[in-house]
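Asks: What follows is a protein structure lacking sequence information:
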């Protein structure tokens, strides 16, 4: 798939490194909010094998507060510009705001990663004009209240129906299928049981005929199951990343790049031998 000025072969599983330039993200809030810190973390993740750097300026953790347009622009645009000036990598912008999408792509971003699946005002139109790939994620509710008793008839089928509808909407607006990625939205309006059912049935998302991105790194689906604090969830994160890639995930979005890259390489080698 072409990400603006760089091609990445998604027939092999890839790792996306998370770069939150926010003061309140659930795992690393405030750690990389300055440009120098952001560049150091980017360099580290690229050295560890990241294929994408996902820059986000608004926390979407449960209970997160709204961030204004100007705040988000001030946080992400200088960082994206600096990363693209220094590194030959694909930068993804994690946003739901149309203006942030447009300005980020102008600054060098090659992927729009939207937890609201281009449903906010002007977002779909901005993505069409940007002419870069988009990632459409499923979320039930909004971050402030999404974990307050989420309910589904059949979680996997419900998420699939939503993503099919959003894919169709994007195609009718002018975004071709070869520029669409989907994300089931682990932890976004999902109970512990919903998350693990989605992971067990992740292979069903291949029926959408687009690449699948997953993000489970350090999330509460690990903390609640294992009774581990955020900084103690690495082993669980490697386990779910490994399972996801075995189940057909094309991109794994993580905080712990080095360890995840190793795990993904093992699964890729295993899959290569299965095909022989």
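Replies: Structure's in. What do you need? Note that the structure is predicted; figures quoted are calculated from it, not measured.
Asks: all contacts plus neighbour counts: C-alpha atoms, from now on.
Replies: Will do.
Asks: buried set for the helix or strand hosting residue 105?
Replies: Here residue 105 sits within helix 98-107, counting by DSSP states H and E. Under the neighbour-count criterion of 16 or more other Cα atoms under 10 Å, helix 98-107 has 98, 99, 100, 101, 102, 103, 104, 105, 107 buried.
Asks: What count of nearby residues applies to residue 214?
Replies: Residue 214 has 25 neighbouring residues, counting by other Cα atoms under 10 Å.
Asks: now the closest residue in space to it that isn't next to it in sequence: how far from residue 50?
Replies: Once flanking residues are discounted, residue 214 sits nearest to residue 252: 5.2 Å by Cα to Cα, 6 or more residues apart in numbering. Separation of residue 252 from residue 50 (Cα to Cα, to the nearest Å) stands at 10 Å.
Asks: For the helix holding residue 105, give me every contacting residue.
Replies: Contact with helix 98-107 is made by 69, 72-73, 76-77, 80-81, 84, 93, 95, 111-112, 120-127, 130, 132, as judged by Cα atoms under 8 Å, 6 or more residues apart in numbering.
Asks: Which members of the residues you listed are classed as buried?
Replies: 72-73, 76-77, 80-81, 93, 95, 111-112, 123-127, 130, 132.
Asks: Quick one: the strands in the stretch 101-250 of the chain, in order.
Replies: Taking DSSP state E, counting those that start in this stretch as the test, the strands found in the stretch 101-250 of the chain are 111-114, 134-137, 180-183, 213-214.
Asks: I'd like those strands written out as TSV, with distance to residue 60 added.
Replies: TSV is the format used below for the strands of the stretch 101-250 of the chain (distance: least, Cα to Cα, whole Å):
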stretch	distance to residue 60
strand 111-114	11
strand 134-137	12
strand 180-183	15
strand 213-214	15
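Asks: here's the one I want to compare it with:
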């Protein structure tokens, strides 16, 4: 899953794809580099200037329309009205970083062909939660996700529509995110497709003392570990390198054939 943000204040790309032309160019590049899904965002999770629902729709809708014939399109939003608009425009996934705080999000997805990502976080998007505390982060995330799944099912979302995401770094410190990754099997054991969004995040930067532009190696290590422990969707900025790392992992595990085999044949 490639990331294309139409925001001026994203933590990693700092507005590089905020302009519509740049966002559409990034969509085409991601699809060409091997992305199966493209995740379009119009509002960051972190606090920042207010963005209305109408403005968010204006930001993401043209990118959805440009991407829908190239890959599965996901939209990162916590607003049901945005979800309804982008599903109507051809989005196949709603990536809800709020963890279904608004049950109308489940209503927006129920009865459609779209999938719904339920993500763990303690605070609502755009709000601070300083110094988050957990007695057992993996267990608490697991219980939260199971609760979100039940809410979605109760509102008519079908099991095959649901994807889960433990929410690395979302209201979690570096130790929390490292432990979640280490115990990712316990999240995968919930039994729904597992998405991880680890790309260039602060838990990697703080572990390696690496600023955002120097986190690719740490990201790839985190992605490969996550795939080996149950992740089936990886949300990333650096598509080509990640595609190569994941395909190599799949080949080693016997899940993928080499493109060709000439050496010593």
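Replies: Arrived safely. Fair warning: this is a prediction, and the values are worked out from it, not measured in the lab.
Asks: re the thing from before, from the buried residues of helix 98-107 of structure 1, pick the one nearest residue 169 of structure 1.
Replies: Minimum distance to residue 169 of structure 1 across the buried residues of helix 98-107 of structure 1 is 16.3 Å, recorded for residue 98 (Cα to Cα).
Asks: Apart from its chain neighbours, what residue comes closest to residue 22 of structure 2?
Replies: For residue 22 of structure 2, the spatially nearest residue (Cα to Cα, 6+ apart) is residue 16, at 7.3 Å.
Asks: typed the wrong thing, it's residue 218 of structure 2
Replies: Using Cα to Cα, 6+ apart, the closest residue to residue 218 of structure 2 is residue 204 (5.9 Å).
Asks: Can you give me every residue that contacts the one you found?
Replies: Here residue 204 of structure 2 is in contact with 174, 210, 215, 218, 219 (Cα under 8 Å, 6+ apart).
Asks: What of residue 35 of structure 1?
Replies: By Cα under 8 Å, 6+ apart, the neighbours of residue 35 of structure 1 are 78, 79, 82.
Asks: cutoff 6 Å now
Replies: residue 79 (Cα atoms under 6 Å, 6 or more residues apart in numbering).
Asks: Residue in structure 2 paired with it?
Replies: By TM-score structural alignment, residue 35 of structure 1 lines up with residue 20 in structure 2.
Asks: what do you get for residue 52 of structure 1?
Replies: So residue 52 of structure 1 corresponds to residue 37, using TM-score structural alignment.
Asks: Which residue ranges of the stretch 151-276 of structure 1 form helices?
Replies: For the stretch 151-276 of structure 1, the helices defined by DSSP state H, counting those that start in this stretch occupy 155-173, 192-200, 220-226, 234-246, 257-275.
Asks: winner for burial among these?
Replies: helix 234-246 (a mean of 21; mean count of other Cα atoms under 10 Å).
Asks: Trace that one over to structure 2 and give me the residue numbers.
Replies: Against structure 2, helix 234-246 of structure 1 falls on residues 216-228 (TM-score structural alignment).
Asks: For the matching stretch, give me the average deviation versus structure 1.
Replies: Here the mean offset of stretch 216-228 of structure 2 against structure 1 after fitting is 0.7 Å, by mean Cα distance after the TM-score superposition for structure 1.
Asks: and that stretch, how far from the chain's centre?
Replies: 15 Å (Cα atoms, centre = their mean, to the nearest Å).
Asks: before we move on, the earlier item: closest to residue 24 of structure 1 out of the helices of the stretch 151-276 of structure 1?
Replies: Nearest of these to residue 24 of structure 1, taken as Cα to Cα: helix 220-226 at 16.0 Å.
Asks: so how far does that closest one sit from its counterpart in structure 2?
Replies: Averaged out, helix 220-226 of structure 1 is 0.9 Å away (mean Cα distance after the TM-score superposition for structure 1).
Asks: Tell me the gap between that helix and the middle of its chain.
Replies: 19 Å.
Asks: The aligned residue in structure 1 for residue 131 of structure 2 - how many residues pack around it?
Replies: Taking TM-score structural alignment, residue 131 of structure 2 has residue 149 as its aligned residue in structure 1. Using other Cα under 10 Å, the number of residues around residue 149 of structure 1 comes to 9.
Asks: How about residue 149 of structure 1: what's its closest non-neighbour residue?
Replies: Using Cα to Cα, 6+ apart, the closest residue to residue 149 of structure 1 is residue 191 (7.5 Å).
Asks: if I look at that neighbour, how far off is residue 56 of structure 1?
Replies: To residue 56 of structure 1, residue 191 of structure 1 is 24 Å away according to Cα to Cα.
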